[in-house]
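A.B. asks: coordinates for the following, if possible.
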Amino acid sequence: MGAHQMQGFGLWGLAFVNSMVFILFALSFFKPQSARDWRSFSAFSAFLVALFAEMYGFPLTIYLFAGWFQSHYPSVNWFSHDAGHLLEMMFGWRLNPHFGPFHIASFVLIGGGFWMISVGWAVLHAAQQHHAMAITGIYARLRHPQYVGFILILTGFLLQWPTLLTLAMYPVLVVMYVRLAHHEEKVAIAEFGDAYRQYMARTGGFFPKWRTPSPR
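C.D. replies: Got it, this is the predicted structure:
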């Protein structure tokens, strides 16, 4: 693949700037404190770096599958930057991919994810200041809104620009967030006892419960 064919790639400075912008933006909302928090945030950051490295640096996924893509979708210029929006290309969206259905859905998921992280942190921080359980606001519907927010962001980026590396990292990160959530619940039970168990019974972890248990 010659340099003249790689339209819109090799922009490593842009890859770096975009990575830092999203990482710092997420950091301003999440505010990791424990070593576990930092490990999970570091993995999230690695996902973003891998994503933008392919988005603006070198399109490894397209390069590896260029032959298959070209034989199955011959009308697409797979070495153009727009072709990185694989789902739009493969499902036949021939207009500007930035206005394609998957790209629009990705913005909704990414925006919703950052919103959940932000409002979740506000409730959590207020509860920690008073050594109380975070059970108001978005925590009245979900026990782990911040982790749900991160998963929504990851899902949104995958819809927008799927790559081999980020596809491989995605399930690892989801499992990491689930394990972190379970660990935090054990800590909360040790601190708040039955009050937290009752909260768990009436509130969903990663998906909201629309019906609360009937009192016995």
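A.B. asks: hey, let's count contacts and neighbours off CA atoms from now on
C.D. replies: Noted.
A.B. asks: which helix or strand contains the residue positioned nearest the centre of the chain?
C.D. replies: What sits nearest the mean C-alpha location of the chain, by C-alpha atoms, centre = their mean, is L154, with 2.1 Å. According to DSSP states H and E, L154 maps onto helix 145-160.
A.B. asks: who are the packing partners of the strand or helix carrying E184?
C.D. replies: Element membership of E184 [criterion: DSSP H and E] is helix 164-192. Applying 3 or more C-alpha pairs under 8 Å, 6 or more residues apart in numbering; DSSP states H and E, one finds that helix 164-192 contacts helix 35-52, helix 145-160, helix 194-202.
A.B. asks: next secondary structure after the longest one?
C.D. replies: Towards the C-terminus, the helix or strand next in line after helix 35-52, according to DSSP H and E, is helix 60-64.
A.B. asks: elements contacting the next helix or strand after that following helix?
C.D. replies: Reading on from helix 60-64 to the C-terminus, the next helix or strand found by DSSP H and E is helix 66-72. Counting by 3+ C-alpha pairs under 8 Å, 6+ apart, no packing neighbours are recorded for helix 66-72 among the helices and strands.
A.B. asks: buried residues in helix 66-72?
C.D. replies: The neighbour-count criterion (16 or more other C-alpha atoms under 10 Å) identifies F69 as the buried residues of helix 66-72.
A.B. asks: before we move on, what about stretch 100-108?
C.D. replies: For stretch 100-108, burial by neighbour count (16+ other C-alpha under 10 Å) applies to 100, 102-107.
A.B. asks: off-centre distance for that stretch?
C.D. replies: On the basis of C-alpha atoms, centre = their mean, to the nearest Å, the separation between the geometric centre of stretch 100-108 and that of its chain is 14 Å.
A.B. asks: same question, stretch 19-33
C.D. replies: For stretch 19-33, the distance to the chain centre is 12 Å (C-alpha atoms, centre = their mean).
A.B. asks: rewinding a little: in JSON lines: the helices and strands packed on helix 164-192, plus distance to G67.
C.D. replies: Supplementary listing: the helices and strands packed on helix 164-192 in JSON lines, determined by distance: least, C-alpha to C-alpha, whole Å:
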{"stretch": "helix 35-52", "distance to G67": "22"}
{"stretch": "helix 145-160", "distance to G67": "22"}
{"stretch": "helix 194-202", "distance to G67": "51"}
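A.B. asks: need the winner for burial among the ones you listed.
C.D. replies: Counting by mean count of other C-alpha atoms under 10 Å, helix 145-160 has the highest mean neighbour count of the helices and strands packed on helix 164-192, with a mean of 24.
A.B. asks: need the residues that contact that helix.
C.D. replies: Applying C-alpha atoms under 8 Å, 6 or more residues apart in numbering, the contact partners of helix 145-160 are 30, 44, 85-87, 102-103, 105-118, 120-121, 138-139, 166-167, 170, 174, 177-178, 181, 206.
A.B. asks: quick check: angle from that helix to helix 164-192?
C.D. replies: 170 degrees (axes from the mean of the first three to the mean of the last three C-alpha atoms, to 10 degrees).
A.B. asks: between helix 145-160 and helix 35-52, how many degrees?
C.D. replies: Comparing the axes of helix 145-160 and helix 35-52 via the same axes, to 10 degrees yields an angle of 10 degrees.
A.B. asks: do you know how far S40 is from L60?
C.D. replies: For S40, the distance to L60 equals 25 Å [C-alpha to C-alpha, to the nearest Å].
A.B. asks: please give me the structure for this one as well, since I'd like to look at both together:
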Amino acid sequence: MEIKAGRLAEGPLLAILIYLGAAICLISAILFGASHAAHPLSTLRMIILIAVGSLAFFVFCISFFGLIAYLVFHPSLSKHAHIFTQVHASQMLHPLTTALVLGLFCVCLYYDVTWAWVVWTATLFLYVLHTVMLVRAILDQYMMEDRSPGVKGLIVLILNLIFGAEIVTFAGGARPIAPWQLDELPEDTWIVDVRTKPEYYWNRMQGAENYPWGAGVLEAAAQHSLDRPVLVTCLSGHRSPAVAVYLRKLGFKHVYNLHWGLMYHILLERNKKSIGPFSLTRPHRDPQRRGEDLRHISIGYLTLQFFILIIAPVENWIRHPQVSDLQKIVGLVLGIGGLILGWLSFRALGRNFRVFAAPRRSGTLVTTGVYSKVRHPMYVAAILIFAGYCLFFSSLISAPLWLAFSVLYVVKSIREERILADHYPDYEDYMRRTWRFVPYVW
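C.D. replies: Take a look at the predicted model:
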């Protein structure tokens, strides 16, 4: 049962259910909240709305760029990197879910629709369940190292899991530092790496010392001057804040937490021949991994999608456009159809799923399911989802952004096919048998 619980915590099922509930909640609030203008918000509700909305927006922005870093990193490194990031993926992305739940609370508070509140409560229950399971998984990792985080450490871990490393680091008196700012630190900085030993031996900073989950850091701290700068690192920046805050409480005056962890640092250092205590022992990527080739395109469409997610509802709220029921229904059909297509594509790919064109060395070409009809069903799914989103909110500003990222998907698909053709000998035959995006059209 513990193994199944761990897989459930780290797997996508709970996250998918949460995001599905969020979509239903948002749709319910807007569809049934047309009369909200007749009930102006009280001062108290407005204050709560602004406070919670600001927190949700801040956490969302930080989490979104962390998500981009993860998606860029995950498919482009070695087999061991995939194992490490898969283990911590749910922990890394959980603050994004926090922002979603908080944002939906604001939507429900604004529209005040009973059905939306019911769905939000169910979504909140799933979110709390997922959080508890992730905390349990973290505690299990502590136990594997024969350690206990203590009450204060546990509180820091939970807050870090919910809100992200930046808020916790600031609140604890430490300072987050971006990978490109490492040159500002003195060369005698004490580098504390809190990852597990397999992660540490896979890749690390040249001057780092390994203290898995903080084990032994108290004894080591006694050997250093409190004036000496300290840099705490982990893979994603989500395990290190607890140790950074702990060292700050011990009296160290200059404690830094590596923002987004070694994951982002590896991206910046890749293929560079840098030297010094902050350089990596393995700066080179696996030559058989090619996700890096299309990174700029992927960041482009992810950024455009990010702006669409924000702009469309805000524009709808400001302009109050007259949206017909037919337009809303078409938007819903496109969005739900895109979600179903995306799920079918994900299921068909299974372990071969990659954000970028980075085929598994032991993988096989997937030509079954929806991939027997079109070569890029996931891209079609994303285009449909955001087309429905723009239609539902009747967003004029989002329309050109949607068109732009659709073009990026087309460009990326063409370049990906060249990469996949080099990797799979039968890919050219597969291209002749299937359509790129739309069956019998293109």
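A.B. asks: returning to that earlier point: okay, the helix holding L154 of structure 1 sits on what stretch of structure 2?
C.D. replies: Taken onto structure 2 by TM-score structural alignment, helix 145-160 of structure 1 occupies residues 377-392 there.
A.B. asks: what's the ChimeraX syntax to select whichever of the contacts of helix 145-160 of structure 1 are buried?
C.D. replies: For selection in ChimeraX, the members of those meeting the burial criterion (16+ other C-alpha under 10 Å) are listed in this command:
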select :30,44,85,86,87,102,103,105,106,107,109,110,112,113,114,115,116,117,118,120,121,138,139,166,170,174,177,178,181,206
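A.B. asks: out of the contacts of helix 145-160 of structure 1, which are inside helices?
C.D. replies: Secondary structure assignment by DSSP state H places 30, 44, 86-87, 102-103, 105-118, 120-121, 166-167, 170, 174, 177-178, 181 of the contacts of helix 145-160 of structure 1 in helices.
A.B. asks: give the aligned range of stretch 152-167 of structure 2 in structure 1.
C.D. replies: The alignment places stretch 152-167 of structure 2 over no residues of structure 1 (TM-score structural alignment).
A.B. asks: chain center to that stretch, what's the gap?
C.D. replies: 17 Å.
A.B. asks: where does F16 of structure 1 land in three-state SS?
C.D. replies: Under DSSP: H, G, I helix; E, B strand; the rest coil, the three-state class of F16 of structure 1 is helix.
A.B. asks: mind listing what it touches?
C.D. replies: With contacts defined as C-alpha under 8 Å, 6+ apart, F16 of structure 1 is in contact with 49, 52-53.
A.B. asks: and which of those is nearest S19 of structure 1?
C.D. replies: Checking those against S19 of structure 1 with C-alpha to C-alpha, the nearest one is V49 at 5.5 Å.
A.B. asks: can you tell me the helix or strand for the nearest residue to the closest one once chain neighbours are set aside?
C.D. replies: The spatially closest residue to V49 of structure 1, leaving aside those adjacent along the chain, is S19, at 5.5 Å (C-alpha to C-alpha, 6 or more residues apart in numbering). Element membership for S19 of structure 1 (DSSP H and E) is helix 12-30.
A.B. asks: ditto for E209 of structure 2
C.D. replies: According to DSSP H and E, E209 of structure 2 maps onto strand 208-210.
A.B. asks: and that strand, which stretch of structure 1?
C.D. replies: For strand 208-210 of structure 2, no matching stretch turns up in structure 1, with TM-score structural alignment as the criterion.
A.B. asks: for that strand, packing partners?
C.D. replies: Secondary structure elements in contact with strand 208-210 of structure 2, counted by 3+ C-alpha pairs under 8 Å, 6+ apart, are strand 190-193.
A.B. asks: starting at the chain centroid, how far to the strand it packs on?
C.D. replies: 25 Å.
A.B. asks: so it corresponds to what in structure 1?
C.D. replies: Per TM-score structural alignment, strand 190-193 of structure 2 has no counterpart in structure 1.
A.B. asks: okay, now W210 of structure 1: neighbour count?
C.D. replies: The local packing of W210 of structure 1 (other C-alpha atoms under 10 Å) involves 10 other residues.
A.B. asks: please confirm that it is located within a helix.
C.D. replies: No. Secondary structure assignment (three-state DSSP) places W210 of structure 1 in coil, not in a helix.
A.B. asks: dump the residue contacts of I117 of structure 1.
C.D. replies: I117 of structure 1 is in contact with 29-30, 145-147, 149-150, counting by C-alpha under 8 Å, 6+ apart.
A.B. asks: nearest to M200 of structure 1 among those?
C.D. replies: Using C-alpha to C-alpha, P145 comes nearest to M200 of structure 1 of the contacts of I117 of structure 1, at 13.6 Å.
A.B. asks: any idea how far the closest one is from F69 of structure 1?
C.D. replies: P145 of structure 1 sits 38 Å away from F69 of structure 1, going by C-alpha to C-alpha.
A.B. asks: same check, this time on F114 of structure 1
C.D. replies: With the distance defined as C-alpha to C-alpha, F114 of structure 1 ends up 33 Å from F69 of structure 1.
A.B. asks: please apply the same query to N18 of structure 1.
C.D. replies: Going from N18 of structure 1 to F69 of structure 1 by C-alpha to C-alpha gives 27 Å.
A.B. asks: now F47 of structure 1
C.D. replies: Distance, F47 of structure 1 to F69 of structure 1, by C-alpha to C-alpha: 24 Å.
A.B. asks: before we move on, what about W38 of structure 1?
C.D. replies: When distances are taken as C-alpha to C-alpha, W38 of structure 1 and F69 of structure 1 turn out to be 38 Å apart.
A.B. asks: do the same with M89 of structure 1
C.D. replies: Distance, M89 of structure 1 to F69 of structure 1, by C-alpha to C-alpha: 10 Å.
A.B. asks: tell me the contacts of T136 of structure 1?
C.D. replies: Contacts for T136 of structure 1 (C-alpha under 8 Å, 6+ apart) come out as V123.
A.B. asks: mind checking how far it is from H125 of structure 1?
C.D. replies: Relative to H125 of structure 1, T136 of structure 1 is positioned 12 Å away (criterion: C-alpha to C-alpha).
A.B. asks: also I62 of structure 1?
C.D. replies: Between I62 of structure 1 and H125 of structure 1 the distance, using C-alpha to C-alpha, works out to 43 Å.
A.B. asks: circling back: now do the helix holding S19 of structure 1 and helix 35-52, the angle between them.
C.D. replies: Using the same axes, to 10 degrees: helix 12-30 of structure 1 against helix 35-52 is 150 degrees.
A.B. asks: tell me the buried residues in helix 12-30 of structure 1?
C.D. replies: For helix 12-30 of structure 1, the buried set under the neighbour-count rule, 16+ other C-alpha under 10 Å, comprises 12, 14-16, 18-19, 23, 26, 29-30.
A.B. asks: sweet, I'm off.
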